[in-house]
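Q: could you look at this predicted model? Sequence included:
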Amino acid sequence: MNIAPGDTIGILGGGQLGRMLAIAASGLGLKVHIFAPEADSPAFEVAVAHTVADYADEAALAAFAAQVSVITYEFENVPAPTAEFLNKLKPVYPDPRALAITQDRVAEKDFVTSLGVGTAPYVPVDDPGSLLRAVAQLGRPSILKTRRFGYDGKGQGTIREGTDVSAVFRGLGGVPCILEGFVAFTREISVIAAHGVDGSFAAYDVCENEHAHHILSRTRVPARIAPETAAKAIAVTKTLTDALGYVGVVAVEMFVTVDSEGREDLLVNELAPRVHNSGHWTLGGAVTSQFEQHIRAVCGWPLGLPRRHGAIEMRNLIGDDVQDWRKILSEPGASLRLYGKGKARPGRKMGHVTVVTPENR
């Protein structure tokens, strides 16, 4: 693979992540062609070309592949068969295997635990009977999630004392699920890291995340955890990406637990084979943003320095929060990014704001 400035990168998906990837690629002298089913995709505004077609349209996919040098994707709900089809025509990074594993919560947890890395206890669920047995095994409270296509709190329900478990299963559509045991965690963290084609690895400082209504609300960097816990989180991330033969930026979300003697430990919650919301602070907050880092990685270029510029706080603008854009612009040190979306709906990510506070290091 010999990609140079002036070449074209193909991106599957036209949301805000695709938009920010396209902007980063442009800054490196690359062109971008977006493929997405939605005609109003915000990434189209910043790409030199776009295709509106279904991910199952092989003729459209082949025409798309013929116009690009390498292909990546902005989110993990691109069908794995789409990535596999394209990978026969042009290099696709991250590898379609990573996409297939992370699209299925059971396959993902099986993969993680096969490497000796801890997760919440879990049991696959296929029907109401297996759900009852799983609840008896894991206890209450526990969380029932669809095996596929869930994010930002979608596709899940909590089972507590007195909950009608069959009703929860029906409410999720009666599709294959996974039941996860309750984890008493003290913090939620994530590691944003990149693997290059040559095997190089670069990780940003560990992020500490806060959620509201199951949606990421705020990220602080560095996370308020022990240095050895942060080092372990990065080591776990490298273990997972090494095993996948991964190329590109990845996010690994983890729970921090504390035992009776105050010792911290980690449990992996999930992997995202892409740039991630908790890494948006790197736009303006680090020497190399996660978006530029991903473009560098999938092009086979040297990875950039992931060093941050100071103490970071990033907050998401959800729904009508975006109406405060003028006020945010007047905040000293605030860096605003808006995603070019139309209507602000409850729960819809419209942008984010990052504040960097210099620190003595």
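A: Noted; the coordinates are in hand. Numbering: from 1, shown residues only.
Q: switch to C-alpha atoms for all contacts and neighbour counts from now on
A: Noted.
Q: so residue 84 sits right up against residue 96, yeah?
A: Yes - contact criterion Cα atoms under 8 Å: residue 84 and residue 96 qualify, at 5.8 Å.
Q: between these two, which is the more surrounded one?
A: Shown here are residue 84 and residue 96; by other Cα atoms under 10 Å, residue 96 has more neighbours (22 against 17).
Q: how much space between the residue nearest to residue 230 when sequence neighbours are not counted and residue 229?
A: Computed as Cα to Cα, 6 or more residues apart in numbering, the closest residue to residue 230 that is not its neighbour in sequence is residue 206, at 6.3 Å. Residue 206 is 10 Å from residue 229, where distance means Cα to Cα, to the nearest Å.
Q: which one of those two is surrounded by more residues?
A: With other Cα under 10 Å as the criterion, residue 206 and residue 229 differ in neighbour count, and residue 206 comes out ahead with 25 against 18.
Q: then this one, side by side with the first:
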Amino acid sequence: MPSLSEETHGAVKMLQPGATIGIIGGGQLGRMMALSAKYMGFRIGVLDPTPDCPTAQVADFQIVGEYDDKTAIHDLAEKSDVLTYEFENVDAEAIDEVRHLVAAPQGTDLLRVTQDRVHEKTFINEHGTETAPWREVNDFDELEAAIDELHYPCVLKTRSGGYDGHGQHVLKNDADLEKIRARGDRGGGFPPSILEGFVDFAFEASILVSGNGEQYVTFPIVRNDHRNNILHMTIAPAEVSPEIAKAAHELALRLAKGFELAGTLAIELFVTKDNRVIVNELAPRPHNSGHYTIEACSIDQFDAHIRGIAGWPLIQPKLLSPAVMVNVLGQHVLPTRAQIASHPEWNVHDYGKAQLRHNRKMGHITVLTDDTAATVAALEATGCWDDLK
């Protein structure tokens, strides 16, 4: 493997072009990480159970194996100078076991915090940042007691796992509560969970922060529109007051410094009707709502992630143009492809996934614009996303 320089900058000794970055997870986020790293001169290895996965299509080599396969992670570590990951459900213990072989600049504390919603909420609150009111619940009796405190409506979430709405149940009344009881009685059990009080939000938002362990930079706060618990569209920037924007940037920097962040961290937010910013969840990696940065910013979230884990210096990103990003799910692939010739303004990204599936993220489209509202209306008018209305 290429040797590292002796200069220390941030979380790791500054990687030189030619070094190898190993990515655990071979989906679209890994693919876009790899493309950024390639421009900087790095080599890429990927661990993923699917041969020719999206990341493998642009990588130098792939190790085919499950994400918790310690032998496979060991093999990737031996061939890499730095390890990173594209999703949070990675075996932190397996990464710790190979840290004598390879740098893991993101560490595993960040993983362990974001893999466990109790740890995550506790960390956020201890760093002076508001979340929805919440209670840890481990059985049905604790759930009933928590509902007495937080009241309906509320949201029951499994303590670990879950994404795009999986592992979550909105409880509006006692009938919904009885459904949870019945599921347990049928043998479904009661997994360790948290109960969150419902937030009366004006809209959902997110902000990205990137770091190299010493230096931290933020991206604009953006507005997100979810359909069926899956991100549908991101509007950059969000139309918020200077006070809201400042609060979002300050909380992002607080959390990044608390983690001594290396790489990119996504922070999902609620902006409330009374102008508060509340943290919903953290994602210790680049994020779907940050894809607009590829075309719209002076440095994108993937560039910042790679620079951060490689110990390179970071510069504050600039928004070069407002933008709208819309996801292309499995059912949208054929309709959007049929319209590409009519829309030169579309920046089309296809993730190279072999199998079309309903609600599976297959790609995205970003449009740079001076009028985000008009662009949202024009995208919806194509009919490609009519199933989500």
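A: Alright, I've got the coordinates. The shown structure was predicted, so the numbers you read here are calculated from the model rather than taken from an experiment.
Q: got a TM-score for the pair?
A: Remark: TM-score between the superposed chains equals 0.94 [TM-score structural alignment, normalised by the length of structure 1]; 354 aligned residues with a Cα RMSD of 1.6 Å.
Q: show me what the residue nearest to residue 230 of structure 1 aligns to in structure 2.
A: Residue pairing (TM-score structural alignment): residue 206 of structure 1 is matched to residue 221 of structure 2.
Q: quick check: its match touching residue 237?
A: Yes - contact status for residue 221 of structure 2 versus residue 237: in contact at 6.0 Å, counting by Cα under 8 Å.
Q: could you identify the longest strand within structure 1?
A: For structure 1, the strand with the greatest residue count under DSSP state E is strand 248-258.
Q: what range in structure 2 does that one sit on?
A: Mapped onto structure 2 using TM-score structural alignment, strand 248-258 of structure 1 covers residues 263-273.
Q: cool, stretch 220-232 of structure 1 as well?
A: With TM-score structural alignment as the criterion, stretch 220-232 of structure 1 aligns to 235-247.
Q: the matching stretch: which residues count as buried?
A: Neighbour counts using 16 or more other Cα atoms under 10 Å place 235, 236, 237, 238, 244, 245, 247 of stretch 235-247 of structure 2 among the buried residues.
Q: try stretch 322-342 of structure 2
A: Neighbour-count burial for stretch 322-342 of structure 2, counted by 16+ other Cα under 10 Å, picks out 322-333, 336.
Q: so how far is residue 146 of structure 1 from the alignment partner in structure 1 of residue 192 of structure 2?
A: Residue 192 of structure 2 maps onto residue 176 in structure 1, with residues paired by TM-score structural alignment. The gap separating residue 176 of structure 1 from residue 146 of structure 1 is 6 Å, by Cα to Cα.
Q: what does residue 60 of structure 1 give?
A: Separation of residue 60 of structure 1 from residue 146 of structure 1 (Cα to Cα): 30 Å.
Q: got it, and residue 14 of structure 1?
A: Counting by Cα to Cα, the gap from residue 14 of structure 1 to residue 146 of structure 1 is 24 Å.
Q: repeat that for residue 189 of structure 1.
A: As for residue 189 of structure 1, its distance to residue 146 of structure 1 is 23 Å (criterion: Cα to Cα).
Q: tell me which of those two has more neighbours.
A: Comparing residue 189 of structure 1 with residue 146 by other Cα under 10 Å, the one with more neighbours is residue 189, at 28 against 25.
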